[in-house]
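In: Just a sequence and a predicted model for now, questions to come.
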Amino acid sequence: MTADGRKGNLWLLVGPLFLLALVSMSVGKYAGPAEIAGALRAALSGQPSDPVLSTVLWNVRLPRVAGAILIGAALAAAGATYQGLFRNPLVSPDILGVSGGASLGAVIGIFLSLPVLAIQAISFAGGLLAVAAVYAVGMAIRGRDPALTLVLAGIAIGALVGAGISLIKILADPYDQLPAITYWLLGSLA
């Protein structure tokens, strides 16, 4: 493939991402697409614009869109790593229990009413502990196919972690902690 062909393929990937980023910055309660387009034109030409609109655009919406793009890129890299490791295009982080372990860590942090940074740290540690448990079970049960053993251990650990999440959801305060747990598990960039 020539260099021009690669540049064309790159624009086929980056172009829609750029357009979707612009569209997502114009969605919200405060300002619509016309106001956002005017603020972007004003910023690019150096003209003054509405300070409230500039604050919404540059301090709220743009960081969220940039964060979403970075999170999507990180998830794509993690998915490609899993698929390359297991040589299977259908593999996901759920296979080794990473998602469940991280979710259990976050649920425990919310149940203990910890601050957000501590919840994130416990969530990360939960994901690592789930992988460590899967690896330990996989090493203890040495079968003919190590990849299959890891997958089956991951499914078992994921089921145990899911049961732990359900137990904590039952024990959580239904007016304060349970909604926070549910919204955390659903995911958000807020």
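Out: Sure thing, it's come through.
In: Could you use CA atoms for every contact and neighbour count after this?
Out: Noted.
In: Beyond whichever helix or strand L167 is part of, next helix or strand please.
Out: Assigned by DSSP states H and E, L167 falls within helix 146-171. In the C-terminal direction, the helix or strand that comes right after helix 146-171 (DSSP H and E) is helix 177-186.
In: hmm, back to that, give me the helices and strands touching the helix holding L167, please.
Out: Where contact means 3 or more CA pairs under 8 Å, 6 or more residues apart in numbering; DSSP states H and E, helix 146-171 is packed against helix 98-111, helix 116-140.
In: want to try JSON lines for those, with mean neighbour count and distance to V52 as columns?
Out: Formatted as JSON lines, the helices and strands packed on helix 146-171 follow (neighbours: other CA atoms under 10 Å; distance: least, CA to CA, whole Å):
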{"stretch": "helix 98-111", "mean neighbour count": "25", "distance to V52": "34"}
{"stretch": "helix 116-140", "mean neighbour count": "18", "distance to V52": "28"}
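In: Turn those into JSON lines, columns for distance to G187.
Out: Formatted as JSON lines, the helices and strands packed on helix 146-171 follow (distance: least, CA to CA, whole Å):
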{"stretch": "helix 98-111", "distance to G187": "10"}
{"stretch": "helix 116-140", "distance to G187": "13"}
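In: A159: which of the ones you listed is closest?
Out: A159 lies closest, by CA to CA, to one member of those: helix 98-111, at 8.3 Å.
In: what's the closest one packed up against?
Out: Helix 98-111 packs on helix 116-140, helix 146-171, helix 177-186, going by 3+ CA pairs under 8 Å, 6+ apart.
In: and that helix with helix 177-186, angle?
Out: 150 degrees (axes from the mean of the first three to the mean of the last three CA atoms, to 10 degrees).
In: ok, back up a step: just the buried positions in the helix holding L167, please.
Out: Residues of helix 146-171 classed as buried: 149-158, 161-162, 164-165, 168-169 (neighbour count, 16 or more other CA atoms under 10 Å).
In: Report the secondary structure state of P93.
Out: coil (DSSP: H, G, I helix; E, B strand; the rest coil).
In: same question, P48
Out: coil.
In: Quick check, central residue of the protein?
Out: Taking CA atoms, centre = their mean, the centroid of the chain lies closest to I71, which sits 5.5 Å from it.
In: Just flag the most distant two among the buried residues of helix 146-171.
Out: Applying CA to CA across those, the maximum distance is between T149 and K169, 30.2 Å.
In: how close does A76 sit to A140?
Out: 31 Å (CA to CA, to the nearest Å).
In: Please apply the same query to I168.
Out: 29 Å.
In: got it, and L96?
Out: 16 Å.
In: same question, F86
Out: F86 is 19 Å from A140, by CA to CA.
In: how near is the residue lying farthest from the centre of the chain to R41?
Out: The C-alpha centroid of the chain is most remote from Q47, which lies 36.6 Å away (CA atoms, centre = their mean). Using CA to CA, Q47 is found at 8 Å from R41.
In: ok, structure two:
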Amino acid sequence: MASALLALFLLSFVVGRYGVPLGQVVRILLSGVLPLEQTWTDNMAIAVLNVRLPRILLACLVGCGLSAAGTGYQTVFQNPMAAPDILGASSGACFGAALAILTGQSAVMITVFAFLASLLSVALVYLVGNHTRGNRVVNLLLAGIMVGSLFSACTSYTKLVADPTNQLPQITYWLMGSLSGTRMGTVKFAAVCMAVGLVPLLLLRWRMNLLTLSPDEARAMGVHTDRLRLAVILSSTVLTAAAVSVSGMIGWVGLVIPHLSRRIVGSDCRRLMPMACLFGAAFLLLVDNMARCLTATEIPIGILTAFVGAPFFIYLMVRGGDRS
């Protein structure tokens, strides 16, 4: 999968309305570290380094982050329908971005508003879930539905009062999800935030297998399940918040990719988590290439992931039902 991702990474520079040969792409990328003679035009360098490189990197980061977050949530909640937006992180990010657009903030502040609102929504979910009697996991799921619905209503009200000429189209387009216009500053912000969430998941992935045991059995093996569950939820939330804040709503990646990865390498998180990261990055990069090239007008990537992800998930459900 790593080899497939690398090949797709290089081929993505060739795809586009302005053609750049693969050999020139490699030379342009290597020219930053090696003293190569220039055999490419300035327009080729601009297309590769300023336009396509940031977008390709961000597609890989967002796909990796959403897939890792989905894997973490499905493991914690032991629920195959768990997705990165299960605790309201995506709904919170949407409201934060809509509020930033409504108040006339810059593109950087839109990302910051979305990121902070996403963290706030999950903090509310965790606060409500911990102060409710009963099963803690079920309480978190119910609180996530409630808080997510609340933030979705706030987003709808923001769209209602937005200027229908400028602000409303911008909010609507952001909610569809897109990677167009990506700059390296956005990539650096996403990379730092996602590293904060992804590194703990990779380090704890062997312990995550113990979440399928009872608390007493896990504690006998030296693992405190409540602390582990909190660490996984926080890490997955940071990943989701960072991904949604820079790309908008991109659904199905965090739901479908963990299922596909599980069919390839099994349910052992030691293999499942790295596989989901690589598979998610490759999948979103492939879909983004389709979004750029299928039509004359770029299709929002959130629409394409739904078109691809929903039928494929139905296929997985049908195949699973046949096996049972």
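Out: Yep, that arrived. Here the structure is a predicted model, which is why all the values come from computation and not from measurement.
In: Overlay the chains and give the TM-score.
Out: The TM-score (TM-score structural alignment, normalised by the length of structure 1) is 0.83; 174 aligned residues with a CA RMSD of 1.8 Å.
In: Can I get the helices and strands packed on helix 98-111 of structure 1 in JSON lines including distance to S24 of structure 1?
Out: Shown next, in JSON lines, are these (distance: least, CA to CA, whole Å):
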{"stretch": "helix 116-140", "distance to S24 of structure 1": "26"}
{"stretch": "helix 146-171", "distance to S24 of structure 1": "33"}
{"stretch": "helix 177-186", "distance to S24 of structure 1": "20"}
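In: quick one: which of these is nearest P33 of structure 1?
Out: The minimum distance between P33 of structure 1 and these falls on helix 177-186, with 27.5 Å, by CA to CA.
In: what angle do that closest one and helix 146-171 make?
Out: 150 degrees.
In: What is helix 177-186 of structure 1 packed up against?
Out: helix 98-111.
In: distance between the helix it packs on and the chain's centre?
Out: On the basis of CA atoms, centre = their mean, to the nearest Å, helix 98-111 of structure 1 sits 14 Å off its chain's mean C-alpha point.
In: Just tell me the aligned range of that helix in structure 2.
Out: Aligned by TM-score structural alignment, helix 98-111 of structure 1 falls on residues 89-102 of structure 2.
In: average offset between that stretch and structure 1?
Out: Mean deviation of stretch 89-102 of structure 2 relative to structure 1 after superposition (mean CA distance after the TM-score superposition for structure 1): 0.6 Å.
In: For that stretch, give me every contacting residue.
Out: 84-85, 106, 109-111, 113-122, 148-149, 151-152, 154-155, 158-159, 162, 167, 170-171, 174-175, 237, 240-241, 244-245, 248-249 (CA atoms under 8 Å, 6 or more residues apart in numbering).
In: Next: stretch 171-179 of structure 1.
Out: Here stretch 171-179 of structure 1 makes contact (CA under 8 Å, 6+ apart) with 110-111, 113, 169.
In: Tell me which two of those sit farthest apart.
Out: Comparing every pair within those by CA to CA identifies S113 and K169 as the most remote, at 13.5 Å.
In: re earlier: of the helices and strands packed on helix 98-111 of structure 1, give the one that comes closest to A31 of structure 1.
Out: helix 177-186 (25.6 Å).
In: so that closest one corresponds to what in structure 2?
Out: Under the criterion TM-score structural alignment, helix 177-186 of structure 1 matches residues 167-176.
In: Check stretch 75-83 of structure 1 too.
Out: Against structure 2, stretch 75-83 of structure 1 falls on residues 66-74 (TM-score structural alignment).
In: Run the chain-centre distance for the matching stretch.
Out: On CA atoms, centre = their mean, the centre of stretch 66-74 of structure 2 falls 9 Å from that of its chain.
In: do the same with stretch 152-164 of structure 2
Out: For stretch 152-164 of structure 2, the distance to the chain centre is 24 Å (CA atoms, centre = their mean).
In: Repeat that for stretch 107-116 of structure 1.
Out: 19 Å.
In: got it, and stretch 66-82 of structure 1?
Out: With CA atoms, centre = their mean, you get 8 Å for stretch 66-82 of structure 1.
In: now stretch 276-292 of structure 2
Out: For stretch 276-292 of structure 2, the distance to the chain centre is 11 Å (CA atoms, centre = their mean).
In: Read off where that stretch ends up in structure 1.
Out: The aligned range for stretch 276-292 of structure 2 in structure 1 is empty, by TM-score structural alignment.
In: quick one: the aligned residue in structure 2 for G28 of structure 1 from V51 of structure 2, how far?
Out: Here G28 of structure 1 is matched to G16 in structure 2, going by TM-score structural alignment. Counting by CA to CA, the gap from G16 of structure 2 to V51 of structure 2 is 11 Å.
In: neighbour-wise, which of those two wins?
Out: V51 (17 against 14; other CA atoms under 10 Å).
In: For L57 of structure 1, see how far away the counterpart of V147 of structure 2 in structure 1 is.
Out: The equivalent of V147 of structure 2 in structure 1 is I157 (alignment by TM-score structural alignment). As judged by CA to CA, I157 of structure 1 and L57 of structure 1 stand 43 Å apart.
In: Y126 of structure 2 contacts L140, correct?
Out: Yes. Assessed by CA atoms under 8 Å, Y126 of structure 2 is found in contact with L140 at 6.4 Å.
In: Who are the contact partners of M44 of structure 2?
Out: Contacts of M44 of structure 2 (CA under 8 Å, 6+ apart): V20.
In: what about 10 Å?
Out: Neighbour list for M44 of structure 2: 18-21, 24-25, 28, 50 [criterion: CA atoms under 10 Å, 6 or more residues apart in numbering].
In: By neighbours, which of those wins?
Out: Of the contacts of M44 of structure 2, with other CA under 10 Å as the count, I28 tops at 23 neighbours.
In: Now it: closest residue in space, sequence neighbours ignored.
Out: A45 (6.4 Å; CA to CA, 6 or more residues apart in numbering).
In: After alignment, which residue of structure 1 pairs with that neighbour?
Out: Per TM-score structural alignment, A45 of structure 2 is aligned with S54.
In: and that match, what is it in contact with?
Out: 36, 39-40, 42-43, 48, 60.
In: among these, which are in strands?
Out: Among those, no member is found in strands (DSSP state E).
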